[in-house]
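**Student:** let me see the structure of the following:
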Amino acid sequence: MLLDPRTIRELAASLDLRPTKQRGQNFVHDPNTVRRIVAASGIGADDVVLEIGPGLGSLTLGLLEVARHVSVVEIEDALAQRLPRTVAERMPEAAERLTVVAADALRVDTLPDPQPTAVVANLPYNVSVPVILHVMERFDSVTRGLVMVQLEVADRLAAPPGSRTYGVPSAKLAWYAEARRVGTVPPTVFWPVPNVDSGLVALTRREPPDTTAARRDVFTVIDAAFAQRRKMLRGALAGLFGSSADAAAALERAGVDPQARGEVLGVADFARIAEQLPPSR
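**Tutor:** Presented below is the predicted three-dimensional model:
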């Protein structure tokens, strides 16, 4: 049985929980929305789902209705301790299919078995991009996922090269996965009600570009290219290559126009540029 608005408030009161903007705590209280999110994620009976920030358990219960196992990572001890009890009370047959890890998701590098095959999460604005990139880097067993983030962040994650919202998050995520906007969620299904809509972004893992460059170096190039996004690449990357002239020569060797800007390049282009970085850098 999924959580409703009254139960959400009762659970929060029992924990003396006052949702804070700092932690981005907005809890989904609409069962229909939860089931829509679970359906959009495409998870099935064989999946092991990693959920980040389960909060009071709205989405957790929805995931347990479908998935083989759900592992959650929750930074707040009180919420992590309460969640198994909530599941046992409302879905006792699923209690043994839940693993709770009380930790900061950005510091979790390993999880108990079974290993996750998918990530599904309602992520707060301030950590959404770092958490997604960390999960995709650390857990290569995750082949797909669905994240709910602030609508503006959803647009950035799914943006293609050349679009107005394309930037560092889009380019780095493209190293790991294809990202697609697959829906929006109104503020009214959350408590407290946020000031913005949320977006659903579907992730499908793919192989990184075929390159000799290390991911770290590719990401360094991406950061530099967008640090001053209106600069031409020969200027934006001058610090990495020693001078504007050296950057221009490296870009030409990589098959990239030195007068282009980072916003028009795909992750494979950034990888070719990273292959030209001086070894002593």
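
**Student:** when you work out contacts or count neighbours from here on, use the C-alpha atoms and nothing else.
**Tutor:** OK.

**Student:** all strands for the stretch 151-281 of the chain, in order.
**Tutor:** Applying DSSP state E, counting those that start in this stretch to the stretch 151-281 of the chain gives strands spanning 177-185, 190-191, 198-205.

**Student:** next up, for comparison:
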Amino acid sequence: MTSSADAPRPLLGAADIRRLAEELGIRPTKTLGQNFVIDGNTIRRIVAAAAVDPEETVLEVGPGLGSLTLGLLDAAKSVVAVEIDPALAARLPATVAEWRPDLAGHLDVVLADALKVTSLPQEPAALVANLPYNVAVPVVLHLLEHFPSLRHGLVMVQDEVADRLAAGPGSRVYGVPSVKAAWYSSMRKAGVIGMNVFWPAPKIASGLVAFTRREPPVTKASRAEVFAVIDAAFAQRRKTLRAALARWAGSAPAAEECLRAAGVDPTARGEVLAIEDFARIAAARLSLHAAL
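**Tutor:** Below is the predicted model of the structure:
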């Protein structure tokens, strides 16, 4: 029999979320991608899937009214919440003080655009967030670039975006997000979240993507140089790499020379290449230029 001490702590429900929104005069907007989670069991599922360590600081982006924040505070050492909406950012500490008075000192709220933030009051080890659909991929890539302390995480995004982030070479949905994410980490699909656990309910399901940081490929090329190859290869994804990389290399023959030097078939398409292949192509160009 489970004792009361072992019972899960209360989380925000639908009535609580609507009460807070009404208090603040907030109507969720598509512009900011605001869909608030109103189901406590979903929050517990996300926190469990994120495998947060009790000694870790977690970075949460877009905490909104605090549904996920409370669950993360229960599991982590501390939470740094980055919120772009001033009203939401101002209310969050009070919500935590009301629902988790013993953990109020474990929260830092940063009023900022997650696409622009480059410093935080604490170094986060994990990223756990319900990300706005329209900026999910840029936010993930930006945070992985600027916060090397992030070792793992779990993000909730539009389901088809989750598929793209987790896709491997050869997949129909493999593309720029898949390859750039692979520069920083290994990503996998960790589940699907239905529409009825949100307010307002989105018109599409959400997907959970888990990631684990890894070292980028060993290459003489910089990240920016490798990403330039990726962008060029997928700008015309149905073309062969020889044709797709012609402008990037200066000409189709120059592109073929780079590809052959990198050990890549010039008639292949970008969708079959792994991040290591793109790194070799970028490095090959540098070597060929140095030899001139």
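
**Student:** so which of the strands of the stretch 151-281 of the first structure gets nearest A154 of the first structure?
**Tutor:** strand 198-205 (5.4 Å; C-alpha to C-alpha).

**Student:** give the aligned range of the closest one in the second structure.
**Tutor:** Mapping strand 198-205 of the first structure onto the second structure (TM-score structural alignment) gives residues 206-213.

**Student:** what of stretch 121-137 of the first structure?
**Tutor:** Against the second structure, stretch 121-137 of the first structure falls on residues 129-145 (TM-score structural alignment).

**Student:** now swap in stretch 69-78 of the first structure and tell me
**Tutor:** Under the criterion TM-score structural alignment, stretch 69-78 of the first structure matches residues 78-87.

**Student:** mind listing what's buried along the matching stretch?
**Tutor:** By neighbour count on 16 or more other C-alpha atoms under 10 Å, the buried set for stretch 78-87 of the second structure is S78, V79, V80, A81, V82, E83, I84.

**Student:** list the contacts for the first one?
**Tutor:** Put plainly, it is S78 of the second structure. Listed by C-alpha atoms under 8 Å, 6 or more residues apart in numbering, the contact set of S78 of the second structure reads E56, T57, V58, H106, L107.

**Student:** redo that, cut-off 10 Å
**Tutor:** 54-59, 72, 103-108, 122, 124 (C-alpha atoms under 10 Å, 6 or more residues apart in numbering).

**Student:** Three-state assignment for the residue nearest to the spatial centre of the second structure, please.
**Tutor:** With distances taken as C-alpha atoms, centre = their mean, V140 lies nearest the centre of the second structure, 3.1 Å away. Three-state assignment for V140 of the second structure (DSSP: H, G, I helix; E, B strand; the rest coil): helix.

**Student:** cool, the one 5 residues further on as well?
**Tutor:** Local secondary structure at E145 of the second structure is given as helix here, using three-state DSSP.

**Student:** and K239 of the second structure, what's its match in the first structure?
**Tutor:** In the first structure, the residue paired with K239 of the second structure is K231, using TM-score structural alignment.

**Student:** pull out the buried members of the contacts of S78 of the second structure.
**Tutor:** Buried, going by 16+ other C-alpha under 10 Å: E56, T57, V58, L59, L72, L103, A104, L107, D108, P124, out of those.

**Student:** hey, where'd the helices end up in the stretch 1-150 of the first structure?
**Tutor:** With helices called from DSSP state H, counting those that start in this stretch, the stretch 1-150 of the first structure shows them at 5-14, 31-41, 58-64, 77-90, 128-138.

**Student:** right, so those helices: which one is the most enclosed?
**Tutor:** helix 58-64 (a mean of 25; mean count of other C-alpha atoms under 10 Å).

**Student:** superposed on the second structure, what's the mean shift for that one?
**Tutor:** Compared with the second structure after fitting, helix 58-64 of the first structure deviates on average by 0.3 Å (mean C-alpha distance after the TM-score superposition for the first structure).

**Student:** show me what that helix is packed against.
**Tutor:** Applying 3 or more C-alpha pairs under 10 Å, 6 or more residues apart in numbering; DSSP states H and E, one finds that helix 58-64 of the first structure contacts strand 27-28, helix 31-41, strand 48-52, strand 69-74, helix 77-90, strand 98-102, strand 118-122.
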